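K.L.:
no FASTA, just this:
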């Protein structure tokens, strides 16, 4: 009888019995963990690309919802609703990104009799439009940045109105989120170019080309406030998060609390956030974002409200002890908040780093491939929110964020030290990541001091492509030799064949490397793996290294080929990453100058403009909508006839010169835009990243 009573009590306190998680990756895993803790049966959905993903393995049930393309799976409301009905789910938790801010999806859930774990349709409608949101909160007394927010203005009228506001200006798509499509204009000429560019991105990404202009606040701090609200009029805030460390308007490292705000300003900005939430009868968990002047930290301006859970919510959970997903579920079930403002106390400090599959040395282009080894860090105060596993294929179908590494400490210094140690212990072999960049960023003196602003990363020196230390190269050579011997023995090779395998692995390059002393603690690898392309990946205390299979002969051949093509500039324009051609910016046969944009390619929520590295006549090799692979030729620039006749043989570089290829990815000008990818903040067809 006692057991039955306990079960009944659990049913009366848990908000739901069955919840479907309409997302993937680390946020799906994170939501499922809270569902398990509350005794709620979890239902995962998956595309063909995620059939064996960690969130599918962790859930109690799972339903296939379509092919890899997000538009045909995770972004299809009808498929999600059908999966919920099929499994008897009472509620749908959308995570962040995808359909989390889609008012139409919230309505579809309501019409189907399924609870949408999120705010009401009014809040989604108002806050999903930056222009409408700004006007709405202004009426409630929330301070906003001066600007232009008139959707009736065409490009010319918008430019004229912007000039009246004054430069510099920030051009922003009204729909969407996460900084996608934003452009900075410092004068009238830049504004005239930025407006059509931002409108094109907005139309392609969100189906809505409406723009707004805001005065650009120099050296700003990006500070956001976490709010919770219920159906009974209670609205509280859980302090702020500092999100100023951004690259191209995408957050990289976040922390709580902000090292800038004092107690009085914290209370004022929290009150403003609650006022913004009340203005739309908000329900559940949400985030109100502000710009704060570094020179005047007591001044803050409303940017937007994100009507969902944020990527960086773990830092708030760590300093408050509040499970935000649990609070979302309870509010969605109609339960009142049991927390009051007086109950919220910020204790200690937490900091989070976003781990991306991208190459900082190649302009932060996304990286794809087989994830050979994934090992999470551990230790005091370390939390990892991840949704990946060893052996998983990282594709261009979704956002490149792999995981979040979070650290908590008694103070900011301890939290940063613990995060750096955790990043050192994180093992990701098989795809390029931003791990090394994150550690360099944490070590920056300004970051250590807490002197942050949204332009800090842009002012950092470009990351260099460091050559692997001799000890690392020697370890890779020994690994290849051992692999060759093991393979030969397994095949029943004779002794002389086995010996020959050793010699091949220890030929000219490897013999010299083999003499290096591998005793250094920083360079001695603790994890080694081989990729299908013959590259060897090694994890060491000093970083992660990829040693390609190609040797000196191949490198020399590539250098000579560049010289034969005319020196430093490559007339062949190549795709910097696999993706989809979203725009062809010139016509076949047009004359282009060095630096002119020729083709735009989108993948993993980023659009990259491939630019001409030489002047001449362009010959296109692709069309809009075409899928391209990395390094595929998308166009070629041919010399103009009169130019080719005057070329002197003295223009050829000496063979002894160091030749660097100015290929398309080196000349590309990346612009972040959301695609049908799985990370946060887009509307009405959101991506999954902020």
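P.N.:
Right, received. Where do you want to start? Note that the structure is a prediction, hence the values are computed from the model and not measured. Numbers count the residues shown, from 1 in each chain.
K.L.:
only C-alpha atoms from now on, for both contacts and neighbour counts.
P.N.:
Will do.
K.L.:
skip ahead from the longest helix along the chain and say which helix or strand is next.
P.N.:
Looking across the chain with DSSP state H, the single longest helix is helix 470-490. Sequence-wise, the next helix or strand downstream of helix 470-490 (DSSP states H and E) is helix 495-505.
K.L.:
mind listing what's buried in that next one?
P.N.:
498, 501-502, 505 (16 or more other CA atoms under 10 Å).
K.L.:
remind me, longest strand of the chain?
P.N.:
The longest strand of the chain (DSSP state E) is strand 235-247.
K.L.:
ok now that strand, how far from the chain's centre?
P.N.:
Distance of strand 235-247 from the chain centroid (CA atoms, centre = their mean, to the nearest Å) equals 18 Å.
K.L.:
okay, how far is it across stretch 120-134, tip to tip?
P.N.:
Length of stretch 120-134, first residue to last, CA to CA, to the nearest Å: 18 Å.
K.L.:
where exactly do the strands run in the stretch 301-450 of the chain?
P.N.:
Using DSSP state E, counting those that start in this stretch, the strands of the stretch 301-450 of the chain run over 349-356, 358-359, 365-366, 369-370, 373-375, 382-386, 393-394, 401-409, 427-429.
K.L.:
can you add distance to residue 602 and mean neighbour count and give the ones you listed back as CSV?
P.N.:
Conversion of these to CSV gives the following (distance: least, CA to CA, whole Å; neighbours: other CA atoms under 10 Å):
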stretch, distance to residue 602, mean neighbour count
strand 349-356, 17, 25
strand 358-359, 14, 21
strand 365-366, 10, 25
strand 369-370, 17, 16
strand 373-375, 27, 16
strand 382-386, 25, 20
strand 393-394, 16, 19
strand 401-409, 16, 24
strand 427-429, 25, 24
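K.L.:
pretty sure residue 606 sits against residue 671.
P.N.:
Yes - if you go by CA atoms under 8 Å, residue 606 and residue 671 touch, sitting 6.3 Å apart.
K.L.:
my read: residue 634 touches residue 620, true?
P.N.:
Yes - Residue 634 lies in contact with residue 620 (CA under 8 Å); the separation is 6.3 Å.
K.L.:
pasting the second one now:
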């Protein structure tokens, strides 16, 4: 029989997703959380919650499971999911680990050992060499790819194009492997041109039954990190699918695998030849697309297998129905080199229901998310926030459904990769299924506009923000209402609206709810505004545009069709009735990402030159030097070393005038 109580040794969207299946099965869910995660969504959605120092503390998590009365532990993915010591410690404590045996984790966690094991089972592998048996310095088949044996996620991989590059590449790869994984052992493989990344989902019980659930196409990547995944692949023929599925089953059998796992292959884009890369001994981030085309709940299957049940179906019972595609929503800024971002979630709109769902005659949208309004996204954890998944009877319809779902998604309060995702899923090569792992990098200029253009605020957005601010009093005093009232004709009220692309002066007079006059870039237009629950309906001339909106102090976020803009207001006085008489904004220097001020290299009142370092911010173990945008005097310097800062927090203000 299944368990009564299961502890989820994870956080974020995967912990929420596991809790939903546990609730459906009538199993009590137990969450763990760090002090900073006490109010997180996965904690709120679980039946019980216990605090641990961190998500990698094996003894604390096992102790929490025992304290809660849990019979089993589900590791999710990441953190301890592929930690053989954790699996063994659970067994020692009398807890069932809802994952594979520790021996299987170890066998597949070492890339060199994994290749040898599956090769002996008849699974094709990429030709290559490995330490300590091979002298990698003597490799002569270029281009080649160097990989850390203990690595994953693309970290430490180095492409080598000639023998001259090899010594430095090996040194760099060893240094990265030692720092990231504690093991400097490397392997080298022949580089596959125009490769496609295809993975096969396998499921095995403890009674010797192993099946595969078809493939996932994971070729849309940036720096070896997946962005968009789909099932089935538009590339594989039925014959190749069957052969790769059989190879994946043999790879799983070779290590005595039990549970859900993924066998990853590299496929030559010019042929149907394929080679084993690695096996992920856990649930994958992209597992929802497999669930949507098979109608199976993989978390439920993991739990049933862990409880000792036999698989209730055989290979002949597995059917792939329709097409599913998933996009990963990240707290990152594509216009700033995909730097991680952060902030408080002021408004959240998710277009589908979370949890497994089978396909049907109509399109399906599913969202797996760890977000909640009011929650804070920081730089402490992985920046993935949610996954938006679409199913439809055919591939084209699935991509169109996903694009519409992304357009209806909104996260106001922080910058995300939503516009980038919409551009990617709409790209002609993606829609045509002409995919390989280098496609995203090649077309990146088409997907991410230059930084200046990416931050540019459309005039109608400035007008909408000015109307929204204009309709709000500055304080409780009715005399502070900024409607420009005076005897006779209303006066202009001028707002200085700061955004990522600079400072804008927008003038307003009149009543926003009836008819106000706005000057944007000297052009006067009549406008009015209506408010709803989290929405603004702005009519400018004959055009009405609806925006989602949220306020945090003097900053207003506006969102529409997946795009979002943040504007901070400053009332800069009454310039009278002179259109365009707005003050010029000073040079405001903002933090490029959430982090901690490591060093302040300037002082208030100091004269600085354009490009001169002002502040160094540390985030995600990287240092970012923030420089002066222009010549001038440091008018404000509100931060100090050791101070945590949000993304776009003001670090300094540079004035071109004498103080």
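P.N.:
It's in. This structure is a prediction, so every number in the text was calculated from the model and none was measured.
K.L.:
ok, back up a step: the longest strand of the first structure vs the second structure, mean deviation?
P.N.:
Compared with the second structure after fitting, strand 235-247 of the first structure deviates on average by 0.2 Å (mean CA distance after the TM-score superposition for the first structure).
K.L.:
now for the buried residues of helix 495-505 of the first structure: which two are most distant?
P.N.:
Across the buried residues of helix 495-505 of the first structure, the longest distance by CA to CA is 11.1 Å; it joins 498 and 505.
K.L.:
what residues in the second structure pair up with stretch 280-288 of the first structure?
P.N.:
Using TM-score structural alignment, stretch 280-288 of the first structure corresponds to residues 255-263 of the second structure.
K.L.:
between the two ends of the matching stretch, what distance do you get?
P.N.:
Length of stretch 255-263 of the second structure, first residue to last, CA to CA: 12 Å.
K.L.:
how about that stretch: buried residues?
P.N.:
Residues 255-263 are the ones in stretch 255-263 of the second structure that count as buried (16+ other CA under 10 Å).
K.L.:
how about stretch 523-543 of the second structure?
P.N.:
Within stretch 523-543 of the second structure, the residues scored as buried using 16+ other CA under 10 Å are 526-529, 536-540.
K.L.:
which ones among these map onto strands?
P.N.:
Those of those lying in strands (DSSP E): 526-529, 536-540.
K.L.:
greatest separation within those residues: which pair is it?
P.N.:
Spatially, the most separated pair among these is 526 and 536, at 16.4 Å (CA to CA).
K.L.:
residue 281 of the first structure - nearest residue in space that isn't next to it in sequence?
P.N.:
In space, and not counting its chain neighbours, residue 281 of the first structure is closest to residue 123: 7.0 Å by CA to CA, 6 or more residues apart in numbering.
K.L.:
go on, residue 46 of the first structure?
P.N.:
Closest to residue 46 of the first structure by CA to CA, 6+ apart is residue 64, at 5.0 Å.
K.L.:
the counterpart of the one you found in the second structure: how many residues sit nearby?
P.N.:
Aligned counterpart of residue 64 of the first structure in the second structure: residue 51 (TM-score structural alignment). Neighbour count of residue 51 of the second structure, defined by other CA atoms under 10 Å: 18.
K.L.:
residue contacts, residue 51 of the second structure?
P.N.:
With contact taken as CA atoms under 8 Å, 6 or more residues apart in numbering, residue 51 of the second structure is in contact with 32-35, 38, 64.
K.L.:
so which of these comes closest to residue 44 of the second structure?
P.N.:
Here the nearest of these to residue 44 of the second structure, counting by CA to CA, is residue 38; it sits at 8.7 Å.
K.L.:
any idea what that closest one aligns with in the first structure?
P.N.:
The alignment partner of residue 38 of the second structure in the first structure, by TM-score structural alignment, is residue 51.
K.L.:
kindly report the same for residue 284 of the second structure.
P.N.:
If you follow residue 284 of the second structure across to the first structure using TM-score structural alignment, you land on residue 310.
K.L.:
for that match, which non-adjacent residue is spatially closest?
P.N.:
Using CA to CA, 6+ apart, the nearest residue to residue 310 of the first structure is residue 96, at 6.6 Å.
K.L.:
secondary structure class for the one you found?
P.N.:
Taken by DSSP: H, G, I helix; E, B strand; the rest coil, the conformation at residue 96 of the first structure corresponds to coil.
K.L.:
I'd say it and residue 307 touch.
P.N.:
No - using CA under 8 Å, residue 96 of the first structure is not in contact with residue 307, being 9.1 Å away.
K.L.:
quick check, central residue of the first structure?
P.N.:
The residue lying closest to the centre of the first structure (CA atoms, centre = their mean) is residue 401, at 4.8 Å.
K.L.:
with adjacent residues omitted, what lies nearest to it?
P.N.:
Distances taken as CA to CA, 6+ apart place residue 356 nearest to residue 401 of the first structure, at 4.2 Å, with adjacent residues excluded.
K.L.:
quick one: contacts for residue 94 of the first structure?
P.N.:
Contact partners of residue 94 of the first structure, counting by CA under 8 Å, 6+ apart, are 21-23, 100, 116-118.
K.L.:
can you flag which of those belong to strands?
P.N.:
The strands in this structure, assigned by DSSP E, contain 21, 116 from the contacts of residue 94 of the first structure.
K.L.:
distance to residue 245 of the first structure for the contacts of residue 94 of the first structure - can I get that in JSON lines?
P.N.:
Supplementary listing: these in JSON lines, determined by distance: CA to CA, whole Å:
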{"residue": "21", "distance to residue 245 of the first structure": "30"}
{"residue": "22", "distance to residue 245 of the first structure": "29"}
{"residue": "23", "distance to residue 245 of the first structure": "26"}
{"residue": "100", "distance to residue 245 of the first structure": "24"}
{"residue": "116", "distance to residue 245 of the first structure": "32"}
{"residue": "117", "distance to residue 245 of the first structure": "30"}
{"residue": "118", "distance to residue 245 of the first structure": "27"}
